[in-house]
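Trainee: Take this sequence and fold it.
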Amino acid sequence: MLKLIFLGTSSGTPTRQRNVSGLAVQTVLGADWFLVDCGEGTQHRLQQTPLSLHDMAAVCITHVHGDHCYGLPGLLASAGMGKRTKPLKLIAPLPVWQWFEATRRLTDLHLPYEVEHVDVEAQARVHQAPGLRIERHALRHRVPSHAFRVQVETRRMRLKVEALRTAGLPPGPAWRALQNGEDVPFNGAVLRSADFAEAQVETAAAVLGGDNAEPALLRAACQGAQLLVHEATYTQEALDKVGPGPMHSSARLLAEFAQSAGVPNLVLTHLSPRHQNEDGMAALLGEARAHYKGNAFLANDLDVFELDGAGKVTVTRGRSDE
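Mentor: Got it, this is the predicted structure:
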């Protein structure tokens, strides 16, 4: 129901194996997809995926720091040069919009499509479409930062096969009519669709966090969610040495919260370059698994995570520096 493609998993600066923050989100509802954060080089990563800039419905920026937004003007310029004409939503803090508008003016950037700004501070529900809801949740960082909860709901009519067989109606066009909500005459009576078909609803929800020193702020957002994607910039030992100034999370802080919130799947991203080696990756994942009993993953660039309606996560690995 939800597919996440990681376009950047490093914090602060890119490394040889990892770009800075970017995450593409697809749903089963159609071709539209959403970009969460757009660090420098995001459009290069996108060229390594099947995604088209023509189908990008919105860009959601968690906060104003450059490793989360410096790729935005180039990406939108490329979409324009690719003859995109469909309007685009930019769901972002006001300073990101002001910076983008200044960049567009000062660099003579003329886009052949409308960019609509949605201020994340102004409303909790930042995007809604049939079967899809995106809400923002405030986090704790050096600047205002946010998470996005993405919820997808599909509804289809399921036939009550045993009841149809008991009624004696043979499979065929009449079954399809009942499934489509039509009543069907049969043997001198009328079979009502409401008696022989029922709605089957599937829901998948994922919480996608920006930079955040206090994972517990996402407790309400994680209610009913099957997946949490969150920064784990440091191990706890490294965070203790760095101190509270950068306002980031450790793998331990994140894992303890995810365990207490009962989230069944956890993906660690936004990893400090100091940990981007075999020992560092093992330390981050080991720390998370020591304090969290669900399914814990470290994200690599170009990894694909798919979440189904039952809450199961399937992972297709892109590249790895482990």
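Trainee: From here on, just use CA atoms for contacts and neighbour counts.
Mentor: Fine.
Trainee: what are the ranges of the helices in the chain?
Mentor: Along the chain, counting by DSSP state H, helices occupy 42-46, 72-81, 94-106, 161-167, 173-179, 193-196, 236-242, 251-261, 278-291.
Trainee: Proceed likewise with the subsequent sequence, for comparison:
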Amino acid sequence: MKLTFLGTSSGTPTRHRNVSGLAVQTVLGADWFLVDCGEGTQHRVLQTPLSLNDLAAVCITHVHGDHCYGLPGLLASAGMGKRTKPLKLIAPLPVWEWFEATRRLTDLHLPYEVEHVDLENEALVYDMPGLRIERHVLRHRVPSHAYRVQVETRRVRLKAEALRAVGLPPGPAWRALQNGEDVSFNGETLHSADFVDTQVDTAVAVLGGDNAEPAMLHEACQGAQLLVHEATFTQDALDKVGPGPMHSSARLLAEFAQSVEVPNLILTHFSARHQNGEGMAALMAETQAHYRGHAFLANDLDVYELDSAGKVTVTRA
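Mentor: Below is the predicted model:
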């Protein structure tokens, strides 16, 4: 899958970072998914090749404005762009109620249906062949969630030597067998299962919302190759701020990621106090002191690709 960071700042936008937004694409098709939609997200989308007509679902982690204030504008722009196909809004009930009130009070008429999926009622929030999105509960000042995204692809390869051994020449019958169909040949039935090898490749990423306790994601991270999680503060800054904001430090996150042995970790949602060379270096140093995997600090418009072997590559903005 491919992750494009549309905003990596905590609370408020800064000169170089917008508030939270993360685009998720997969190899399954043109459809893409948006995790959180802070104010200004649609401007960031305009700086990418992404089209709002291909947006399949918006997944909001929690009700705080830096994660959802961009939603009405983005959906209105999609409508003005002649979108007609339905869209899922996977979000806590208060986000849905706020959006419905905004739509009513601002005379917003969308030419497509918005279907609400309530996080409190559903654990499996999106399910289609090859793709599962599950929500996992986090710890924050308001109900907050993470999304576990699992992409599964199948590669079917013919056993060419076995087919030649029975005398079946290449052609339409080979394609039929590869597509799972049985074939009649020389008075016998050749069963597809006997002449194909199926390889299943799986990529799993856990995409967290605001969270003071990374260990809440222990179950979600089983089998995951990538964790994307907030690291609002360094540990020193968090100790000074205190527990009130209910955010994570780089150290808390790194220690958890190491404990579950997730091989790749992307930090995001940085406090403005750390958004300088010295601050980002401190976040990375703290992470590397407690985590031995591959760690990254996200920037706006960075693109990360996760393959089925668990390797992450990054293209910097």
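Trainee: what's the TM-score for these two chains?
Mentor: With the length set by TM-score structural alignment, normalised by the length of structure 2, the two chains reach a TM-score of 0.96; 317 aligned residues with a Cα RMSD of 1.4 Å.
Trainee: quick one on the thing from earlier: nearest approach to residue 144 of structure 1 belongs to which of the helices of structure 1?
Mentor: helix 94-106 (10.1 Å; Cα to Cα).
Trainee: Which strands or helices does that closest one pack on?
Mentor: helix 72-81 (3 or more Cα pairs under 8 Å, 6 or more residues apart in numbering; DSSP states H and E).
Trainee: By how much does the helix it packs on deviate from structure 2 on average?
Mentor: Mean deviation of helix 72-81 of structure 1 relative to structure 2 after superposition (mean Cα distance after the TM-score superposition for structure 1): 0.8 Å.
Trainee: give the contact list for the residue lying closest to residue 310 of structure 2 once chain neighbours are set aside.
Mentor: Leaving aside its chain neighbours, residue 310 of structure 2 sits nearest to residue 225 (5.3 Å; criterion: Cα to Cα, 6 or more residues apart in numbering). Listed by Cα atoms under 8 Å, 6 or more residues apart in numbering, the contact partners of residue 225 of structure 2 are 203-205, 262-264, 310.
Trainee: So which of those is the closest to residue 77 of structure 2?
Mentor: Nearest to residue 77 of structure 2 among these, with distances taken as Cα to Cα, is residue 205, at 28.8 Å.
Trainee: That closest one - how many residues pack around it?
Mentor: The number of residues packed near residue 205 of structure 2 is 26, by other Cα atoms under 10 Å.
Trainee: how about it, what does it touch?
Mentor: 148-150, 224-228.
Trainee: What count of nearby residues applies to the closest residue in space to residue 75 of structure 1 that isn't next to it in sequence?
Mentor: Excluding the flanking residues, the one nearest residue 75 of structure 1 by Cα to Cα, 6+ apart is residue 43, at 5.7 Å. Residues near residue 43 of structure 1, counting by other Cα under 10 Å, number 20.
Trainee: go on, residue 108 of structure 2?
Mentor: Residue 108 of structure 2: 15 neighbours (other Cα under 10 Å).
Trainee: Might you report the residue contacts of it?
Mentor: Counting by Cα under 8 Å, 6+ apart, residue 108 of structure 2 touches 76, 102.
Trainee: can you tell me how far it sits from residue 173 of structure 2?
Mentor: In this structure, residue 108 of structure 2 and residue 173 of structure 2 are 54 Å apart, going by Cα to Cα, to the nearest Å.
Trainee: do the same with residue 157 of structure 2
Mentor: Separation of residue 157 of structure 2 from residue 173 of structure 2 (Cα to Cα) stands at 14 Å.
Trainee: Tell me which of those two has more neighbours.
Mentor: Comparing residue 157 of structure 2 with residue 173 by other Cα under 10 Å, the one with more neighbours is residue 173, at 17 against 14.
Trainee: how deep is the nearest residue in space to that one that is not next to it in sequence tucked in, by neighbour count?
Mentor: In this structure, residue 173 of structure 2 finds its nearest non-sequential neighbour in residue 183, 6.5 Å apart by Cα to Cα, 6+ apart. Residue 183 of structure 2: 15 surrounding residues under other Cα under 10 Å.
Trainee: Residue 183 of structure 2 is in contact with residue 190, isn't it?
Mentor: Yes - counting by Cα atoms under 8 Å, residue 183 of structure 2 touches residue 190, with 5.1 Å between them.
Trainee: one step back: and the helices of structure 1, which is most packed in?
Mentor: Of the helices of structure 1, the one with the most neighbours on average (mean count of other Cα atoms under 10 Å) is helix 251-261, at a mean of 22.
Trainee: which strand is the longest one in structure 1?
Mentor: When structure 1 is parsed with DSSP state E, its longest strand is strand 146-159.
Trainee: chain center to that strand: distance?
Mentor: 13 Å (Cα atoms, centre = their mean, to the nearest Å).
Trainee: what's the mean deviation for it versus structure 2?
Mentor: Compared with structure 2, strand 146-159 of structure 1 is 1.1 Å away on average (mean Cα distance after the TM-score superposition for structure 1).
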